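Chemist: prediction below, plus the sequence it came from.
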Amino acid sequence: MEIIAHRGYSGRYPELTRVAFEKALELPVHGIECDVRLTRDGKLVVVHDAEIGRVSDGRGKVAQLTLAQLREFNFGTESSPQSVLTLDELLELFADHPEHHLYIETKHPVPHGRIVEEQVLMRLRYAGLYDDPRIHVISFSQPAIVRLRALAPHLDRIRLRRRVERRLNPVDLHLGRPTGLGLSLERARANPGLIGRHGLPTYLWTVNEPEDLRWARDHGVDLVATDEPGTALEVLGR
C-alpha cells in the first residue's frame, strides 16, 4: 500500500503551502497530493476551497481574484508566512524529487469548466512532465475524467467517488475509462466490498489514525492519502 501526503504534510504544516510540500518530500512516501483552481486571470493556484477564508488571512473566491491579489494574503502562520503556491512553482519543486509521484486534483464545478484540465496539461508540458508516469490527475467530476481521457489518454486518471454516490454508472466508466477509483474512508468502512471494485486500484482518503491505516492495508487498499505521512510510515513499518 502506497502512502500519499494529502495536501502536503498538512497535519503538521499549513495545507498546500510550499513548506508543507517541502516537508512531505523529505519523507520516503510514494507521493504528494494537491488541489488546483484557476484565478480570475487564468493562473493555476494550489488551493482546495473555492474561498480562501479558511486557509489565509484574506477573503474572497479564488475564481474572482487575480494571482497578484492572492499574493497579498498569508496562507501560512504568523511566525511562518506563506504565499499562495502556483502549480508551476509546485512542479518546479517536484522536479527535484524524481523518487516521488504527484497527484493533481482538479476542482469542480468552477466558472472555467474544461479550461482547468487544459491548463493543467499545458503546465505539465511547460514543465517537461507531460509524459512523466509519476503524474496522476484525480477528480470528483465525471466530465473532467472524460476530458482527460480525450486530451491525454496516457495520463493516469483517478475518479473520486462522492460520499453520497451509491453506484457508478457503467456508461460513465466506459466514457471516462478511469485507471483508478477513489473512496472516502467512511464509505470504505461502511462497504469494504467497494475496494477493488471494477478491477481498478483503490485510492482512499483521508486516513490519519493508526487503526484506519492498518485496516486499509489489511483490506487491500492500493493508495492512502493522509495528512500525517510521518505517522503512516511508522505505523506501516516503512
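Modeler: Nice, thanks for sending it over.
Chemist: going by C-alpha atoms from here, please, whenever you check contacts or count neighbours.
Modeler: Noted.
Chemist: all helices for the chain, in order.
Modeler: Counting by DSSP state H, the segments of the chain that form helices are 18-25, 67-70, 87-94, 115-126, 142-151, 170-176, 185-190, 210-218, 229-235.
Chemist: residues of the third one that come out buried?
Modeler: Yep, that's helix 87-94 we're talking about. Taking 16 or more other C-alpha atoms under 10 Å as the basis for neighbour counts, the residues of helix 87-94 that come out buried are 87, 88, 90, 91, 94.
Chemist: next one for the comparison:
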Amino acid sequence: MSERFIWVRPKAERALLSLLFFLSISLSACSSADTSGKLFLLKKQARKVTVVAHRGASGLAPENTIAAVKQALATHADFIEVDVHQSKDGQVVVIHDATLDRTTTGKGKISDFTLAELKELDAGVKHDSAFANERIPTLAQVIKAVKGKKKLLIELKKGEDGYYTGMEQNVLNIIREHKAEDWTVLQSFYDPILENIWKADFVIPTHKLIVGKIPFLPVYIDHTLKFGSFDKYSEAVAINIHRYFASKSFITSLHNQGFKTFVWTENKPENIKRLFELGADGVMTDNPELVEWK
C-alpha cells in the first residue's frame, strides 16, 4: 500500500510537534528522576520479553562508553543499546549526540573530527570524576567487548549537517568482519538510513524508531510529523515507541500488523513491569541493574 500524504499548514504542524515533544520530555523527566534503588524482580513471562540496557548501563557509568557496556554485561539485560555516528575520516564511533559538547570535554560536530582527534577527548569525566579518561569507543571496540554475550541494538544517527556518507555500509562491514550477524540488530528514526540497510546485500534485523502515533488519525511522529500507515516498514521486525504512547491498544495494533515493539526509555522497575503487562516486547532502561528475573 502506498503512503497517503495530507497537507497541513506549517504553523499547525509545528504547534502539534511542540506540544507532543513537550509532553514526552516532561514525562521523561518525571520517570527518570526517581528510580527505586532496589532490585525489582520480574516474573518470567509466558511470552518472550526483553530488557534493554539503554546506552549501556548508563545509570552506572558514562553513556555509550566501554565502561557502560561492561556494567550492562553484568546485569540481567538481554540487549545492550548504543548509538553511532561517523567521524571525519569515516570511522563509526559510539556516542549519542551529533556534537561533543554534552558528554565529552570536546566541542563541535563529530563529523569535523578524525578518530584520532576524538580519541583525545574525555568521555567519562562529565558523568563522574571516577570515570576520567574514559574514551569515545568505536563500534568495533563495543562489538569486541560484547562478544555475543548479549545482543547488541545499534541505533544509527544522522549528523548535524545531514546523513553520513556510507555509514550504513560501514556498520554492516564491521558487523560482518566481527561475525556478529547473529546477535546484532539495527535501528533508526530515519527512513533513508533504514532503506539503505534494506537495499544492502546483507540480511540483518532492523527496528524502526518513532515517538508515537496520534490516536484515531493516520499521523505519527519519528523525527518529524508524518502521515500514513506503517506499511512502508514491512521489512522491520519492530516499531519502537516512547513510553508516553505505549497504550495497550497501540501495542496490540502494532502486534496485529506483524510488528514487535520495544518501549523507550523507562527507569522505574515498577513501570517496566507495567509496560510488559501492556504487551511491550522489550523495554529500554538506563538502569538494567535494578531488574532481575524470578
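Modeler: All right, it came through fine. A quick note: this is a predicted structure, and the numbers were derived from the prediction, not measured.
Chemist: quick TM-score on the pair, please.
Modeler: A TM-score of 0.88 describes the superposed chains when it is computed by TM-score structural alignment, normalised by the length of the first structure; 228 aligned residues with a C-alpha RMSD of 1.9 Å.
Chemist: out of the helices of the first structure, which is closest to residue 55 of the first structure?
Modeler: Taking C-alpha to C-alpha, helix 67-70 is the member of the helices of the first structure nearest to residue 55 of the first structure, at 11.7 Å.
Chemist: give me the contact list for the closest one.
Modeler: 39, 40, 41, 43, 45, 62, 84 (C-alpha atoms under 8 Å, 6 or more residues apart in numbering).
Chemist: the counterpart of the second one in the second structure: neighbour count?
Modeler: Think residue 40 of the first structure. Residue 40 of the first structure maps onto residue 88 in the second structure, with residues paired by TM-score structural alignment. Taking other C-alpha atoms under 10 Å as the criterion, the count of residues near residue 88 of the second structure is 16.
Chemist: any idea how far residue 209 of the second structure is from residue 88 of the second structure?
Modeler: As for residue 88 of the second structure, its distance to residue 209 of the second structure is 26 Å (criterion: C-alpha to C-alpha, to the nearest Å).
Chemist: in the first structure, what residues pair with stretch 264-275 of the second structure?
Modeler: The aligned range for stretch 264-275 of the second structure in the first structure is 205-216, by TM-score structural alignment.
Chemist: aligned partner of residue 108 of the first structure in the second structure?
Modeler: Under the alignment defined by TM-score structural alignment, residue 108 of the first structure corresponds to residue 158 in the second structure.
Chemist: isn't its match up against residue 164?
Modeler: Yes: counting by C-alpha atoms under 8 Å, a contact exists between residue 158 of the second structure and residue 164, whose distance comes to 6.5 Å.
Chemist: what residues are shared contacts of those two?
Modeler: Among the neighbours of residue 158 of the second structure, those also in contact with residue 164 (C-alpha under 8 Å, 6+ apart) are residue 85.
Chemist: contact partners for residue 282 of the second structure?
Modeler: Applying C-alpha under 8 Å, 6+ apart, one finds that residue 282 of the second structure lies in contact with 49, 50, 51, 52, 261, 262, 263, 276.
Chemist: confirm for me that the first one is in contact with residue 277.
Modeler: No: look at residue 49 of the second structure against residue 277 with C-alpha under 8 Å: they stay out of range, at 10.3 Å.
Chemist: against residue 66 of the first structure, how distant is residue 20 of the first structure?
Modeler: Between residue 20 of the first structure and residue 66 of the first structure the computed distance is 23 Å (C-alpha to C-alpha).
Chemist: measure the alignment partner in the second structure of residue 87 of the first structure to residue 293 of the second structure for me?
Modeler: Residue correspondence to the second structure (TM-score structural alignment): residue 87 of the first structure is matched to residue 139. Taken as C-alpha to C-alpha, the spacing of residue 139 of the second structure relative to residue 293 of the second structure amounts to 29 Å.
Chemist: repeat for residue 156 of the second structure
Modeler: Taking C-alpha to C-alpha as the criterion, residue 156 of the second structure is separated from residue 293 of the second structure by 30 Å.
Chemist: the two - which one has more neighbours?
Modeler: Neighbour count, other C-alpha under 10 Å: between residue 156 of the second structure and residue 293, residue 156 has more, with 24 against 12.
Chemist: my guess is that one meets residue 188, correct?
Modeler: Yes: Residue 156 of the second structure sits in contact with residue 188 when judged by C-alpha under 8 Å, with a separation of 5.3 Å.
Chemist: the strands in the stretch 101-250 of the second structure, which residues?
Modeler: Here the stretch 101-250 of the second structure has its strands, by DSSP state E, counting those that start in this stretch, at 151-156, 184-188, 206-209, 212-214, 219-221, 225-227, 238-242.
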